[in-house]
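*Asks:* Need a 3D model of the following:
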Amino acid sequence: MKLHRNLVFAAVDALGMIFNDSEQADKVLRKVLKFDKRWGSRDRGFIAETVYDIVRWKRLYSEIAEVKAPYSRPNLFRLFAVWATLRRIEVPDWKQMEPIPSRRIKGRFDELSKIRKYRESIPDWLDELGEKALGKKWDAEMAALNTQAQVVLRANTLKASVKEVRNTLADQDVDTKILDGYPDALELMERKNVFTSEAFKNGYFEVQDASSQRVARYADVKPGMRVVDTCAGAGGKSLHLAALMENKGQIIAMDIYEGKLKELKRRAKRAGAHNIETREIDSTKVYKKLYNTADRVVIDAPCSGLGTIKRNPDLKWKLQPDFLEKVIQRQAEILNNYSKIVKENGKLLYATCSILPRENQEQVQAFLATEQGQKFILDKEETISPAKTGYDGFYMALLSRKQ
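*Replies:* Coordinates of the predicted model:
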């Protein structure tokens, strides 16, 4: 592979923004990929994949390159040189690139790869937390979370079946495969920008991880129900619920962020989901008005997001122990408050995109021990393992409210 100066410089620019300015990787890439309109899909793909790779392996590469944050521009080029050397890509003789001792880089890589916190490139505190929480499973889960996420689509059955979406995309030179056990899912055979396709513009599909697609189904919704999606965000789960309910009944999608609900409205219009009503939670009155009224309440709770490291590798560096403690406390408050929306004989779905028991099983058990929680019984629960499925890590618990 021949390296092109403008693409390498763009990748280094992006890394500076992510590592030194604490900007989100996906937002940085959206900005950087607009630098040059002449870049084709292969050029953009090189920048994105290189940046995500170096972000994913930041600790390991920093140790090999002997550099530390905050990273100077020469340091960022050293990180890039380590990345290239380990991929057997010839490092160009540019003034920005120091002479690369490739044998020493490979030797350090072999040496450091024997130590998990370097091999999986994670902070000490996270490695200790994961081992304490998951024991021997932590090795496999962390290794799986460090692999590149596949692009998975969810066919919008309000407009087209899985086969119809697959055939429409095939006509546009986008090859997909059907996933066993995921009724609405299609996985891309190779990474492509599907957002420019006519099928996307017409609302035939959404991009949604295979594990995430299992959440709405777990709620056991039926057409005609009243469903409250309490932490709806930009609406991935709400849109899936609308499809499962065949546009019949009512979905009240709530969130504390107005901007996310505006995005949900745009997506719902494209998807042809007409049974979704959005409500911004700007006071406790918004959800208190709904107490004892819903057949189903979905709590896709704020969480550490550990199960999504595949697609958000910078999360490893942004997540802090104090945030984890705060979010666990917030989950308990949300469970207590929003569970009151469930009517008698209704059901509550609690879900996170985390693999930590403290946010999952232990959180549900703690809720069931409270005065409010004693009105519920646990029907079923499931942890989705990245190591076993190859997709994001999730947890789901379905609880029934007693009469």
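
*Asks:* only C-alpha atoms for contact and neighbour calcs from this point on.
*Replies:* Fine.

*Asks:* longest helix in the protein, by residue count?
*Replies:* helix 321-338 (DSSP state H).

*Asks:* gap between that helix and the chain center?
*Replies:* 19 Å (C-alpha atoms, centre = their mean, to the nearest Å).

*Asks:* show me what contacts the residue nearest in space to the middle of the chain?
*Replies:* For the chain, the residue nearest the mean C-alpha position is residue 308 (4.0 Å; C-alpha atoms, centre = their mean). Shown in contact with residue 308 (C-alpha atoms under 8 Å, 6 or more residues apart in numbering): 145, 353-354, 392-393.

*Asks:* before we move on, the earlier item: can you name every helix or strand that the longest helix of the chain contacts?
*Replies:* strand 294-300, helix 361-368 (3 or more C-alpha pairs under 8 Å, 6 or more residues apart in numbering; DSSP states H and E).

*Asks:* Buried ones in the longest one, by neighbour count?
*Replies:* Of all the residues in helix 361-368, those buried under the rule 16 or more other C-alpha atoms under 10 Å are 361, 363-364, 367-368.

*Asks:* following the helix or strand where residue 144 lies, which helix or strand comes up?
*Replies:* With elements taken from DSSP states H and E, the one containing residue 144 is helix 137-145. For helix 137-145, the succeeding helix or strand toward the C-terminus, using DSSP H and E, is strand 152-155.

*Asks:* number of nearby residues for the closest residue to residue 93 other than its chain neighbours?
*Replies:* The shortest distance from residue 93 to any non-neighbouring residue, by C-alpha to C-alpha, 6 or more residues apart in numbering, is to residue 99 (8.0 Å). The burial count assigned to residue 99 is 13, neighbours taken as other C-alpha atoms under 10 Å.

*Asks:* measure residue 99 to residue 359 for me?
*Replies:* Residue 99 is 47 Å from residue 359, where distance means C-alpha to C-alpha, to the nearest Å.

*Asks:* Would you do the same for the sequence below? I want to compare the two.
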Amino acid sequence: MTPAARISAAIDLLCAIEAAPRRPADATANSFFRERRYIGGGDRRVVSARIWDVLRGWRRLHWHLRDITGGPSPRTLCAAPLLLAGENMDTIRSLFSGERFAQSPLTSREDVALKTLEGKSLSDSAMPRAVRLEFPDWLEPHLEATFGADLETEMLALNGAAPLDLRVNLLKTDREKAQDSLRKEGLNAVLSDLSPWGLRLDGRQPVTASQSFRDGLVEIQDEGSQLVVAAVDAQPGQRVVDFCAGAGGKTLALAMTMRNKGQIVACDVSAQRLEGAVKRLRRAGAHNVERHLLVSGDKWVKRRAESFDRVLVDAPCSGTGTWRRNPDARIRLTEQDLAELRVKQADILDRAASLVKPGGRLVYATCSILAEENAQQIEAFQKRNSAFKSVPAGGDILPERLRTRDHFSLTPHRDGTDGFFAAIMERVAS
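*Replies:* Take a look at the predicted model:
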């Protein structure tokens, strides 16, 4: 594709993302490229990177373009980052030539607005802090409560690009062999720092097209998510529930730690997500997993009260810890969303807790950085339910500094992972 065709495709993709404001941008992008298979892999990566740059700079770009009548458009939002990175207006105008595969020429209004950006930088000292650090205004006191004086450093890290983390599937291989297999396919992964199962690649790479992935040697999973699984400490022969299993990322890792021995029940309220786990389980060679769809009026939980050794609650949350990967999520998040999520998390935690047998372990986890969804949820739960006490994670998989803690938080700045929280509790034996 020509440079003009690439920016045209980026504008079309951004239009599609704006047309589906409640749908994750990566899902929209996947559909967009599936419908345009003529866009090759290299061009796809360039177009995707351009859009993700726009989403990461969303508030700052709108601040720069605030004087455009009617507000910024996908055209100006895709052109502005190029100017703020040092391009000049002549180059931008050439990308909007109106020729084949190119966008129509800039209007006089667009031209004037974009020309004011020449020589400027994306970040500006005149910007309000929430704009400069790319988070909603209403979230500022919540972030201050979480990070205090480290707010700026943490938010800058959370607005950076994320690496691509892989979990080696010990049911089929070991870390060194998986690393060598990837290397032979041109994917040079390094050992992760915190997870003994982890490998890390720079940026977006075509891992899912590799034979190593197709053979189930590796799964895509952030290192922080791997550490949450380690905190569950699921052992061979145990009965385990992944209560909010989704498409099964943590379920797969639990099967691995259990060496395919014992029983795992992957529960979710979405039949589509559970169905999506089937192919992944088959590829990984995980044979000790059954799926259960949670529906209204379902008595499955009640009938299996206090019968599981381990219960993982990977609760639905704001996803603030994943903003490096999903920068569009910060645009969508509202105060009402957070309030509704807190109610939902408390209800899920109460129901899932009833499944834990005396002496069994309950792990509550989120990919959120907000105290309201994390420590405050645990405090409130333990006030409602005195049968559970906090216990150290223990085990020999977690880094030593986390083993002695009954809860831990991970952040991109401090730990190099996505933002995660995990709390470890045990039902007191009666």
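
*Asks:* What value does the TM-score take for this pair?
*Replies:* The TM-score (TM-score structural alignment, normalised by the length of the first structure) is 0.93; 398 aligned residues with a C-alpha RMSD of 2.1 Å.

*Asks:* can you give me the strands for the first structure?
*Replies:* Listed in chain order, the strands of the first structure (DSSP state E) span 152-155, 176-178, 185-188, 205-207, 226-229, 250-255, 276-280, 294-300, 342-352, 376-384, 394-401.

*Asks:* Format those strands as TSV; extra columns: mean neighbour count.
*Replies:* Formatted as TSV, those follow (neighbours: other C-alpha atoms under 10 Å):
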stretch	mean neighbour count
strand 152-155	25
strand 176-178	17
strand 185-188	23
strand 205-207	22
strand 226-229	26
strand 250-255	23
strand 276-280	19
strand 294-300	25
strand 342-352	23
strand 376-384	17
strand 394-401	23
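
*Asks:* quick one, which of these is nearest to residue 32 of the first structure?
*Replies:* strand 205-207 (22.0 Å; C-alpha to C-alpha).

*Asks:* Could you list every helix and strand in contact with that closest one?
*Replies:* Looks like strand 205-207 of the first structure contacts strand 152-155 (3+ C-alpha pairs under 8 Å, 6+ apart).

*Asks:* tell me, the strand it packs on lands on which residues of the second structure?
*Replies:* Counting by TM-score structural alignment, strand 152-155 of the first structure pairs with residues 165-168 of the second structure.

*Asks:* Have a look at how far, on average, that stretch is from the first structure.
*Replies:* Superposing on the first structure places stretch 165-168 of the second structure at an average distance of 0.6 Å from its equivalents, by mean C-alpha distance after the TM-score superposition for the first structure.

*Asks:* what's in contact with that stretch?
*Replies:* 174-175, 178, 197-201, 217-223, 226.

*Asks:* who's in contact with the longest helix of the first structure?
*Replies:* Contacts of helix 321-338 of the first structure (C-alpha under 8 Å, 6+ apart): 125, 230, 287, 297, 299, 301-304, 350, 358-359, 363, 367, 372-373.

*Asks:* and with 10 Å instead?
*Replies:* 125-126, 129, 228-231, 284, 287-288, 290-291, 297-305, 339, 348-350, 352, 358-360, 363-364, 366-368, 370-373 (C-alpha atoms under 10 Å, 6 or more residues apart in numbering).

*Asks:* which part of the second structure lines up with it?
*Replies:* Going by TM-score structural alignment: helix 321-338 of the first structure matches residues 335-352.

*Asks:* and the gap between the residue mapped onto residue 392 of the first structure from the second structure and residue 42 of the second structure?
*Replies:* Aligned counterpart of residue 392 of the first structure in the second structure: residue 418 (TM-score structural alignment). From residue 418 of the second structure across to residue 42 of the second structure, the span is 26 Å (C-alpha to C-alpha).

*Asks:* who has more neighbours, those two?
*Replies:* Each of residue 418 of the second structure and residue 42 has its neighbours counted (other C-alpha under 10 Å); residue 418 has more, 28 against 10.

*Asks:* The more buried one contacts residue 225, doesn't it?
*Replies:* Yes. Between residue 418 of the second structure and residue 225 there is a contact at 8.1 Å, judged by C-alpha atoms under 10 Å.

*Asks:* Would you enumerate the residues in contact with residue 40 of the second structure?
*Replies:* 1, 33.

*Asks:* measure it to residue 290 of the second structure for me?
*Replies:* 38 Å.

*Asks:* Kindly report the same for residue 373 of the second structure.
*Replies:* Taken as C-alpha to C-alpha, the span from residue 373 of the second structure to residue 290 of the second structure is 29 Å.

*Asks:* angle of the longest helix of the first structure against strand 294-300?
*Replies:* 180 degrees (axes from the mean of the first three to the mean of the last three C-alpha atoms, to 10 degrees).

*Asks:* Superpose on the second structure and give me the mean offset of helix 321-338 of the first structure.
*Replies:* Helix 321-338 of the first structure sits 1.0 Å off on average (mean C-alpha distance after the TM-score superposition for the first structure).

*Asks:* Correct me if wrong: residue 76 of the first structure contacts residue 13.
*Replies:* Yes. Between residue 76 of the first structure and residue 13 there is a contact under C-alpha under 10 Å: 8.7 Å.

*Asks:* If you count surrounding residues, which of these two has more?
*Replies:* Between residue 76 of the first structure and residue 13, counted using other C-alpha under 10 Å, residue 76 has the larger neighbour count: 26 against 18.

*Asks:* The more buried one matches what in the second structure?
*Replies:* Residue 76 of the first structure maps onto residue 74 in the second structure, by TM-score structural alignment.
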